[in-house]
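Undergrad: Curious how this folds, go ahead:
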Amino acid sequence: MRTVDVARESGYSVQQVRDLERLGVVPPAARSANGYRSYTPAHVHALRAYRGLAGAVGPVAARRMLTKLRSETLTEAASTISAVHVRLTREREEALRAQQALRAIQAEAHPPEPEQQESDAMTITQLAAALGVRPSTLRFWEQEGLVTPERVTSLRARRYDPSAIGAARIIAALRSTGYGIPQVRDIMASLGRPHGLCEARRILQRRLDQIAERTVALLRAGTDLAAVVTLTEDPPSAG
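TA: A predicted model of the protein is given here:
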């Protein structure tokens, strides 16, 4: 296939095809004696897969992932792709939990009984794992006055009660949407006001919409990703 053929089949311009080849999105094209590029259907599949992956995980991560897929076995490649689906599912679940926490704030829910609060509390390690962040991130949020854990035991270990957990979930969702610390601080401080609640609800819904769009982009790339990983598999030996 000529460059112009690949461009037409993949939906990119001729220059974009050349640029994406240079960036490693597709393997280098064969060169004829006169120097012209010669592509195969595998290049078209890779370019189409890149479009969906870029929408799901971003262009830089998509380039790295396609390079990785070409060097993996079918089992490894399937695991790599499945991990993206798992990541998107987790992001969606966390955004939904942030919405639940926001509704609890809006309803001015009463705090749980002491024994229930004790059972629902989390350590910094548990909360960090639940949010998919590092414990140092939670400590930074505490330093910035965004979330305040309790201090328990003689070691002054941090313990996050349901209220602090809910706040941390909202903060994590806001940060994932691209809001800086000063903006997050303003939004969290405004949650007691109707306008602030409406703004937070809008942001969280936009976060869910973005995750849905990324999931659809990954689904659209599915057939081409399957072609990428199967076309790069070594053919079985005879016998």
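Undergrad: make it CA atoms for all contacts and neighbour counts henceforth
TA: Fine.
Undergrad: Could you name the helices and strands sitting against the helix or strand harbouring V60?
TA: Using DSSP states H and E, V60 sits within helix 59-71. With contacts taken as 3 or more Cα pairs under 8 Å, 6 or more residues apart in numbering; DSSP states H and E, helix 59-71 sits against helix 41-57, helix 222-231.
Undergrad: to compare against the first, here's another:
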Amino acid sequence: MRPIDLAREHGLSAQAVRNYDDAGILPPAERSATGYRRYTPLHAQALRAFLALRAGHGHQRAMEIMRATNRGDPESAYRLIDATHVALLTERGTRAEVATALGALSSTTPTPVPGRPLTVGELARRLGVHPATLRTWETAGILRPARNSATGYREYGPDRVRDAEIARQLRRGGYALRQVARFLESLRQAGGTAALATFLDAWQDRLTTRSRALLAGAARLDAYLTLLQEPNRSD
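TA: Now for the predicted structure:
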């Protein structure tokens, strides 16, 4: 087969196939007497495997997996695959933590109230905590106070006061500092608790889509490995 023959199945250009070949994504190809590359069903399956792996692992890691496979080092390929699954599992756990924390908030979740920024002491009195607690929360990434340009003192505007009140509520519910920090980071990215619920749904959809992509990539790679191991395969 010619590069265009492999490319046509996936809507690629012949040059893209040659680039994948040069990158080690495809197994070595024989050359004709005139120097043209000759591809076989093995190369076609390698290309299918790479494109399927790319959907779940991303371009760089999919390329590394194929390179390891093609140089006869499946152990390295498996480690790369496992690393992606570990990262996805960690992300899934983070999303679950954020969702649980959102559910733990009362229906009277505080919203930013316009007004002048509060000092450390004022915010501590409002929350009923020690000022040192606020500094601990800041170190943990829970609070991000601004600094007064003239005095350099910490100032807590409406958004930061809201974050502090949510942090107090979650800490009273037994959440660890890292869990509170993750929740508030997601809340900031989403733009509020209502938006966070929508964000969590979309996050779950992304996780599901990626999990399915990893399964599809694994199936394609397994088919490629099976073809590689056939004793009488034709190259």
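Undergrad: Any idea what the TM-score is?
TA: Once the chains are laid over each other, their TM-score by TM-score structural alignment, normalised by the length of structure 2 reads 0.61; 179 aligned residues with a Cα RMSD of 3.5 Å.
Undergrad: Measure how far the helix holding V60 of structure 1 is from the centre of its chain, please.
TA: Counting by Cα atoms, centre = their mean, to the nearest Å, helix 59-71 of structure 1 is centred 15 Å from the centre of its parent chain.
Undergrad: just stretch 158-169 of structure 1 next, same as before
TA: Taking mean C-alpha positions (Cα atoms, centre = their mean), stretch 158-169 of structure 1 and its chain are 23 Å apart.
Undergrad: Check stretch 185-192 of structure 1 too.
TA: 25 Å.
Undergrad: Which of the helices and strands packed on helix 59-71 of structure 1 has the highest mean neighbour count?
TA: Among those, helix 41-57 has the highest mean neighbour count (mean count of other Cα atoms under 10 Å), at a mean of 22.
Undergrad: any idea how far P114 of structure 1 lies from D120 of structure 1?
TA: 10 Å (Cα to Cα, to the nearest Å).
Undergrad: of those two, who's got more company?
TA: The neighbour comparison of P114 of structure 1 against D120 (other Cα atoms under 10 Å) goes to D120, with 13 against 9.
Undergrad: right, and the more buried one touches P162 too?
TA: Yes - contact criterion Cα atoms under 8 Å: D120 of structure 1 and P162 qualify, at 6.4 Å.
Undergrad: Nearest residue to S38 of structure 1 in space, please, no chain neighbours.
TA: With sequence-adjacent residues excluded and distances taken as Cα to Cα, 6 or more residues apart in numbering, S38 of structure 1 is closest to A30, at 5.1 Å.
Undergrad: Could you count how many residues lie near the one you found?
TA: With other Cα under 10 Å as criterion, A30 of structure 1 counts 12.
Undergrad: Could I get the full set of helices for structure 2?
TA: Counting by DSSP state H, structure 2 has helices at residues 3-8, 14-22, 41-57, 59-70, 74-104, 120-127, 131-139, 158-172, 177-190, 193-229.
Undergrad: distance from the shortest one to structure 1 after superposition?
TA: I take that to be helix 3-8 of structure 2. For helix 3-8 of structure 2, the mean deviation from structure 1 after alignment is 1.8 Å (mean Cα distance after the TM-score superposition for structure 1).
Undergrad: Which other helices and strands does that helix contact?
TA: Counting contacts by 3+ Cα pairs under 8 Å, 6+ apart, helix 3-8 of structure 2 is packed against helix 14-22.
Undergrad: buried stuff in stretch 15-23 of structure 1?
TA: Using 16 or more other Cα atoms under 10 Å as the test for burial, stretch 15-23 of structure 1 gives 17-18, 20-21.
Undergrad: coming back round to it: quick one: the helix holding V60 of structure 1 aligns where in structure 2?
TA: Helix 59-71 of structure 1 corresponds to residues 59-71 in structure 2, going by TM-score structural alignment.
Undergrad: Need the residues that contact the matching stretch.
TA: 23-27, 46, 50, 53-54, 74, 76-78, 80-81 (Cα atoms under 8 Å, 6 or more residues apart in numbering).
Undergrad: Between those, which sits nearest Q189 of structure 2?
TA: R54 (26.9 Å; Cα to Cα).
Undergrad: Ignoring the adjacent residues along the chain, who's closest to the closest one?
TA: Distances taken as Cα to Cα, 6+ apart place A62 nearest to R54 of structure 2, at 5.1 Å, with adjacent residues excluded.
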